[in-house]
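Visitor: Here is my input, please return the structure:
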Amino acid sequence: MTSTVTSPPARSAPRKRYREVDPIGWWLKALGGLVIAFLILPTLFVIPMSFSTSTTFQFPPTGFSWRLYENFFTNPVWLDSLGNSFLVATLTALLATTTGTAAAVALSRLDGRVARLVRTLLMVPIVAPAIVVAIAVYIAFLGWQLTGTVTGYVLAHTAIAVPYVLVSVTGALGGLDPRLLKASASLGASPARTFARVTIPLISRGILTGAIFAFIVSFDEVVIALFLRSPLFQTMPVQMYNSVTVEIDPTISAASSLMVVAVTFIFLLPQLLRGRRRRR
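Guide: Okay, the predicted model is just below:
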């Protein structure tokens, strides 16, 4: 009689538990927090100072008053500079958005050294020092008699705003399916109709983002504006610069607070509109 010995069942190897790895390290989060705090910290001083009753810059404020805001909205110098900035920024946003979108669409259909060279040249205003661009613009516009004119401001600001539109629209074109353009052409649509009915709606977010950046860049630009200013026409950043260097005017704290609120609202507006569309 033979007896069979049964071996115990083999135990399966224990599964290894893998911990989730955070792609963003703690040191990078800490560094980002410090950068954000560095950028926000001046605002925490400027906004309370705009409600101060003092006639000079003083923190913490001695009292609460709307006097500085009243000075801002009743002083023709501040109101004229604000209107000039809005005019120049609006025209710059329109011209830069049109030019940057056309350049992005054209470069997306080209390839090779020429396309890379043109794209690099269009990005020069971003990497070049502002003072170098300002001197070059001033020398050129002085001969063309464009200094101190709305046309000069718009052309100069458009040159530095086009790269932002180019980057934004190029990113939007990267997600565009070329088969949609072929389908539109196969249905008999002309290139202009395809661009208006297919391309623009699909890259509208990139165009809107570029327009916002162009508006903000123009509205906040001060170096070129200092070279192009005239006694009869100057923008808001130039007036703010004068209120600190030429005369000590605490109204600049109210103007700075209004600019911070306006710029923040302009940046948050597309996000709010996108959130409403998702809810619907």
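
Visitor: CA only for contacts and neighbour counts going forward, please
Guide: OK.

Visitor: Can you tell me how far the residue nearest the centre of the chain is from Q234?
Guide: Of all residues in the chain, the one closest to the mean position by Cα atoms, centre = their mean is F213, 3.0 Å from it. For F213, the distance to Q234 equals 21 Å [Cα to Cα, to the nearest Å].

Visitor: L258 now?
Guide: In terms of Cα to Cα, L258 sits 18 Å off from Q234.

Visitor: Those two - which one has more neighbours?
Guide: Remark: of L258 and Q234, Q234 carries more neighbours, 25 against 15, as counted by other Cα atoms under 10 Å.

Visitor: That one: what's it in contact with?
Guide: 81, 84, 148, 225 (Cα atoms under 8 Å, 6 or more residues apart in numbering).

Visitor: show me where the protein has helices.
Guide: For the chain, the helices defined by DSSP state H occupy 26-49, 67-74, 76-108, 113-122, 124-127, 130-144, 150-174, 178-186, 191-194, 200-202, 204-220, 223-228, 236-245, 251-279.

Visitor: Any chance of a markdown table for the ones you listed, columns distance to Q58?
Guide: A markdown table is the format used below for the helices of the chain (distance: least, Cα to Cα, whole Å):
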| stretch | distance to Q58 |
| --- | --- |
| helix 26-49 | 7 |
| helix 67-74 | 13 |
| helix 76-108 | 21 |
| helix 113-122 | 44 |
| helix 124-127 | 36 |
| helix 130-144 | 31 |
| helix 150-174 | 34 |
| helix 178-186 | 59 |
| helix 191-194 | 59 |
| helix 200-202 | 50 |
| helix 204-220 | 25 |
| helix 223-228 | 27 |
| helix 236-245 | 14 |
| helix 251-279 | 11 |
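
Visitor: to compare against the first, here's another:
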Amino acid sequence: MEMLVLEPDAFSMRWYQTLLEDEEWHRALFNSFFIGICATIIATTLGTLAAVALNQPRFPGRRTVMALLISPMVTPIVIVGVSVFFFYSTPWIGLSQTYLGLILSHAMLGAPFVVITVTATLAGFNQTLMHAAASLGANAWTRFRRIQLPLISPGVITGALFAFATSFDEVVVVLFMGGLEQRTLPRQMWSGIREEINPTILAVATLLIIFAVLVLFTVEWLRSRTARQLQPN
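Guide: As a prediction, the model looks like this:
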């Protein structure tokens, strides 16, 4: 049986160099960033609009809609993967093994994080600012763009970071939905462990850990900034 062995006397940057020179890893890294960025844009846009809509005082069925929006977060990922595979594989949709299918699937997984973070930020938002702007003649779009969005932007950015991290780290849906051209970094790592033990995987894992730590520090910084902005003067 092959095993990953770390040799104490063989520390080097060799496997990072292999990572930079291997075309398969290049393709996987490009796919992860491309799918992650596109999915994050969709998830952030739709999640922010949904959170703002749910924050309206007279929104009907708020709890039911919120439960539906965050359901991908609490549903086992295998069930999600099987569901999107059968849904996108139907002849009248045909998005299985396509970039668009993966982007939409990852956007669905990331949107709940945006909804939750933006909703939490809106809980401390001073609605009198919107009422004052409305009394001065500003329409709904102007009030949202000039007043509400700048103040809740830390929450939006935090949700976007979580959505991107979710997409970048996801492997189960990719196994169901992705073809050979759509291999992402986690999918390539999974294949490397399953088909061929390669120390390059350890180099990739180290970079992913560093990326996760940076995301956590960024989220904490944004959380602190949001708390300061929403504190009454």
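
Visitor: Pick the one among the contacts of Q234 of the first structure closest to E247 of the first structure.
Guide: Distance to E247 of the first structure across the contacts of Q234 of the first structure (Cα to Cα) is lowest for S81, with 16.2 Å.

Visitor: What's the match for that closest one in the second structure?
Guide: S81 of the first structure maps onto A28 in the second structure, with residues paired by TM-score structural alignment.

Visitor: what's the answer for M240 of the first structure, then?
Guide: Using TM-score structural alignment, M240 of the first structure lines up with M189 in the second structure.

Visitor: what about that match, how many neighbours?
Guide: Here the number of neighbours of M189 of the second structure (other Cα under 10 Å) works out to 23.

Visitor: Same question for the one 5 residues further on.
Guide: Counted with other Cα under 10 Å, residues neighbouring R194 of the second structure total 9.

Visitor: what's the spacing between it and L185 of the second structure?
Guide: Applying Cα to Cα to R194 of the second structure and L185 of the second structure gives a distance of 14 Å.

Visitor: what's the answer for W25 of the second structure, then?
Guide: In terms of Cα to Cα, W25 of the second structure sits 7 Å off from L185 of the second structure.

Visitor: These two: which is more packed in?
Guide: The neighbour count for W25 of the second structure versus L185, taken as other Cα under 10 Å, is higher for L185 (27 against 21).

Visitor: Thought I35 was touching the more buried one, still the case?
Guide: No: judged on Cα atoms under 8 Å, L185 of the second structure makes no contact with I35 at a distance of 11.0 Å.

Visitor: now the contacts of Q234 of the first structure as a markdown table including neighbour count?
Guide: Output for the contacts of Q234 of the first structure, formatted as a markdown table (neighbours: other Cα atoms under 10 Å):
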| residue | neighbour count |
| --- | --- |
| S81 | 20 |
| N84 | 19 |
| G148 | 20 |
| A225 | 25 |
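
Visitor: In the second structure, which of these still touch?
Guide: Retained in the second structure (both residues aligned by TM-score structural alignment, their matches' Cα atoms under 8 Å) from the contacts of Q234 of the first structure: 81, 84, 225.

Visitor: follow-up on the earlier one: contacting residues for the match of S81 of the first structure?
Guide: A28 of the second structure neighbours (Cα under 8 Å, 6+ apart): 182-185, 187-188.

Visitor: try V171 of the second structure
Guide: Residues counted as contacts of V171 of the second structure (Cα under 8 Å, 6+ apart) are 184, 186-187.

Visitor: Of these, grab the buried ones for ChimeraX.
Guide: In ChimeraX, this line selects whichever of the contacts of V171 of the second structure come out buried by 16 or more other Cα atoms under 10 Å:
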select :184,186,187
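
Visitor: and which of the contacts of V171 of the second structure is nearest to A227 of the second structure?
Guide: P186 (34.3 Å).

Visitor: Please tell me how far that closest one sits from I35 of the second structure.
Guide: Computed as Cα to Cα, the P186 of the second structure to I35 of the second structure distance reads 13 Å.

Visitor: Could you do R58 of the second structure as well?
Guide: Distance, R58 of the second structure to I35 of the second structure, by Cα to Cα: 36 Å.

Visitor: Thanks a lot, catch you later.
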